[in-house]
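1. just coords:
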């Protein structure tokens, strides 16, 4: 398909935003982070003929983020979003959400690391400020829908609205949106889910947006230099409590560490342990004793995991289910045991041993391309 064919198809308002009435009678609220993706969504919404309002949430300190590139929702990003709105001739509002973001996302992030878990703040953000609060604001503004730049697809299925993976697997963000409720999905729109990133940048150039070549945002927007341990230690000084690195099989003390917040299950680098017959990995973190337990790769193998605070989107299918237990992993076949959804806990059993499954991460369950739901990994069970 040519660039122009893609552009013409994607500029069809009905196909893009599934509006309930003619575009000229609709109001679309767009979540604008200041990046190229949400900016293109705003441009497409404006070109559809609908009234468009852009909303940017300021999520963390403006001063600390000034001048940063590849961030989100602060500093230059807010200015970029405003410039795009001015270019498009749409209304744009900035809401200070720093306190809520700190309480709901950043402090939870720190507490999870302190407990020896591996958190995913992007999911917490989507569950709270990004969708719950933005969606409420959009409704209060009388919008017909809330559109975002996420790379996922919203599809009207026989049993209701469904969430599907993006057509471009390299850009798919469905792992981070498994907690979206059916009620939220009814109101949300994801017009970029059928486009590869290069097409989005070409659209940005065609619309004359200054962010066309802007770098993609980081996964953890509030960690300026990638040193998450520094953020955790600043918020929870006890996270710097030193302890022993212990061999999980023999109990032998192999070395010392500067705090468990520096380690995650499955980690190999940075252990600084020599003289062993085989490579070792972090297999367990004991927050109470401040022990980092290491062992050979086979000790990372698990055959099941218990997941909590589960969400389900649509009915459970009768066919095969798969699950992703890390954002960059491939879905693997599983058997679901127990009730999924409504905040209940259940278990997933892997068809083959899975490695590096870490408490605190999410397990996202799929039926083919459709997101069935998922939950937080609370506990894992080692393979026999």
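-> Looks like it came in fine. In this text, all values refer to a predicted model and were calculated from it rather than measured experimentally.
2. please count neighbours and contacts with C-alpha atoms only from this point.
-> Will do.
3. count of residues packed around residue 53?
-> Counted with other C-alpha atoms under 10 Å, residues neighbouring residue 53 total 24.
4. just checking, it touches residue 94?
-> No: Residue 53 is beyond contact range of residue 94, at 11.0 Å (criterion: C-alpha atoms under 8 Å).
5. quick check: neighbours shared by those two?
-> Common contacts of residue 53 and residue 94 (C-alpha atoms under 8 Å, 6 or more residues apart in numbering): none found.
6. how close does residue 284 get to residue 42?
-> Using C-alpha to C-alpha, to the nearest Å, residue 284 is found at 45 Å from residue 42.
7. so for the two, which sits in the more crowded spot?
-> residue 42 (28 against 23).
8. put this beside the first:
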């Protein structure tokens, strides 16, 4: 096994108690192995978040059916305790229902962040405390670095695996208690550790982005939860001229080009914004997607006294862009594209995560220039 792979757990935890959040995948399974190897008493905890239909036996999901059985098998292999807690109703109320409501409001939600903010970190934090643990360890690909002002959140060393965007809402109190042993490891090495230990999940596929949508049909799930989601409406241009009809706002996101079914236009049109109150899809040329600034809500700050330049990441796959935060207003140095209400804006200083917030509103650079 790789020497030093458990460096982020720290020598101070030897002989103490570690609770490991186990989803049934290879990442959290390896974390449990590293925790047990550190000499600490290790307890695996799995939250049952949902268990419906095809998710029960499907691999590549998270916290349901087969995944729970996989987590238990890993704990048996490692000789550590494993507990399962049913948080299905809380997950449904705080994540799934909010996911549907956000789509109905014309926003593009990120349920993985909401899950981390609530069920996974807040609830697991409380459970770990109740179990008398000295820390809670997870399989997320981020790094916890102790700086002059305390624990800091940093990107993973492997940029292809970095999950810091989804953890911007981690509080300073939680960060003090959390450990992320995989932040300095590439995924192939994690799988190699699992194989070396004979863990049955060594080659298990990674979980999909939204675990509670087994077939990837987001619109279908929203339609099931909110029957009025398919109410049709107008597709209009920036001046309000009707160009066509749409079958429901849930089928559209800001920046979308395909599926508009609008012909005979002088140039390609994109979804510029969604007007939930009027059930309208507003479209325009690509330049109309340029955003000068965004207002953020529920801002979480992890930067301490940092006051230097920042880079803002407005989508999980976006490149961080130079910006400045003025109160709750995020101002981009140059017009940014693909900024959508409901998504998160995460702020960085180099490799360090300074925090972030939810994009509530945007200010168009196109309108300012016009």
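-> Arrived safely, thanks for sending. Bear in mind the structure is a predicted one, so any value in this text is a computation, not a measurement.
9. TM-score for these two?
-> Scored against TM-score structural alignment, normalised by the length of structure 2, the superposed chains reach a TM-score of 0.97; 366 aligned residues with a C-alpha RMSD of 1.1 Å.
10. in structure 2, which spans are helices?
-> 26-37, 65-78, 88-91, 97-104, 111-115, 124-130, 172-177, 187-196, 218-225, 365-369 (DSSP state H).
11. mean shift between the second one and structure 1?
-> On superposition with structure 1, the average gap between helix 65-78 of structure 2 and its aligned counterparts reaches 0.9 Å (mean C-alpha distance after the TM-score superposition for structure 1).
12. that helix aligns to what range in structure 1?
-> Helix 65-78 of structure 2 corresponds to residues 75-88 in structure 1, going by TM-score structural alignment.
13. buried residues in that stretch?
-> The neighbour-count check on stretch 75-88 of structure 1 (16 or more other C-alpha atoms under 10 Å) flags 75, 76, 77, 78, 80, 81, 82, 83, 84, 85, 88 as buried.
14. what does it contact?
-> 32-35, 39, 42-43, 46, 54, 56, 58, 61-69, 71, 91-92, 94, 209-211.
15. can you flag the buried ones in the residues you listed?
-> Buried among those (16+ other C-alpha under 10 Å): 32-35, 39, 42-43, 46, 54, 56, 58, 62, 65, 69, 71, 92, 209-211.
16. can you give me the strands for the stretch 151-300 of structure 1?
-> Under the criterion DSSP state E, counting those that start in this stretch, strands of the stretch 151-300 of structure 1 are mapped to 152-157, 160-165, 188-189, 243-247, 253-257, 281-286, 291-295.
17. check contacts around residue 55 of structure 1.
-> 29, 30, 31, 32, 92, 93, 94, 95, 134.
18. tell me which residue of structure 2 lines up with the second one.
-> Under the alignment defined by TM-score structural alignment, residue 30 of structure 1 is paired with residue 20 of structure 2.
19. that match: neighbour count?
-> Look at residue 20 of structure 2: counted by other C-alpha under 10 Å, it has 29 neighbours.
20. was I right to think it contacts residue 44?
-> Yes: between residue 20 of structure 2 and residue 44 there is a contact under C-alpha under 8 Å: 4.9 Å.
21. shared neighbours of those two, which are they?
-> Residues touching both residue 20 of structure 2 and residue 44 by C-alpha under 8 Å, 6+ apart: residue 32.
22. number of nearby residues for residue 164 of structure 1?
-> Neighbour count of residue 164 of structure 1, defined by other C-alpha under 10 Å: 22.
23. give the residue farthest from the middle of structure 2.
-> In structure 2, the greatest distance from the average C-alpha position (C-alpha atoms, centre = their mean) is reached by residue 264, at 38.9 Å.
24. identify the residue of structure 1 aligned to that residue.
-> By TM-score structural alignment, residue 264 of structure 2 lines up with residue 275.
25. and residue 186 of structure 2, by the same measure?
-> Match for residue 186 of structure 2 (TM-score structural alignment): residue 196.
26. show me the contacts for the closest residue to that match other than its chain neighbours.
-> Distance criterion C-alpha to C-alpha, 6 or more residues apart in numbering; nearest residue to residue 196 of structure 1, sequence neighbours excluded, is residue 168 at 5.6 Å. Contacts here follow C-alpha under 8 Å, 6+ apart; on that basis residue 168 of structure 1 touches 193, 194, 195, 196.
27. map residue 168 of structure 1 across to structure 2 for me.
-> Under TM-score structural alignment, residue 168 of structure 1 pairs with residue 158 in structure 2.
28. now its match: how far from residue 201 of structure 2?
-> Residue 158 of structure 2 is 21 Å from residue 201 of structure 2, where distance means C-alpha to C-alpha.
29. ok, now how distant is residue 288 of structure 1 from residue 96 of structure 1?
-> Taking C-alpha to C-alpha, one finds residue 288 of structure 1 at 37 Å from residue 96 of structure 1.
30. likewise residue 73 of structure 1?
-> The spacing between residue 73 of structure 1 and residue 96 of structure 1, counted by C-alpha to C-alpha, is 10 Å.
31. shared neighbours, those two?
-> Here residue 73 of structure 1 and residue 96 have 57, 58, 59 as joint contacts, going by C-alpha under 8 Å, 6+ apart.
32. excluding chain neighbours, what is closest to the equivalent of the last one over in structure 2?
-> Meaning residue 59 of structure 1. The equivalent of residue 59 of structure 1 in structure 2 is residue 49 (alignment by TM-score structural alignment). Leaving out its chain neighbours, the residue that sits closest to residue 49 of structure 2 by C-alpha to C-alpha, 6+ apart is residue 88, at 4.3 Å.
33. who has more neighbours, residue 288 and residue 96 of structure 1?
-> residue 96 (15 against 9).
34. the more buried one contacts residue 62, doesn't it?
-> No: Residue 96 of structure 1 lies out of contact with residue 62 (C-alpha under 8 Å); the separation is 10.0 Å.
35. who touches both of these two?
-> Going by C-alpha under 8 Å, 6+ apart, no residue sits against residue 96 of structure 1 while also sitting against residue 62.
36. equivalent range in structure 1 for the lengthiest strand in structure 2?
-> Looking across structure 2 with DSSP state E, the single longest strand is strand 352-364. Counting by TM-score structural alignment, strand 352-364 of structure 2 pairs with residues 370-382 of structure 1.
37. tell me roughly how far the matching stretch lies from structure 2 on average.
-> Mean for stretch 370-382 of structure 1 is 0.5 Å (mean C-alpha distance after the TM-score superposition for structure 1).
38. noted, bye for now.
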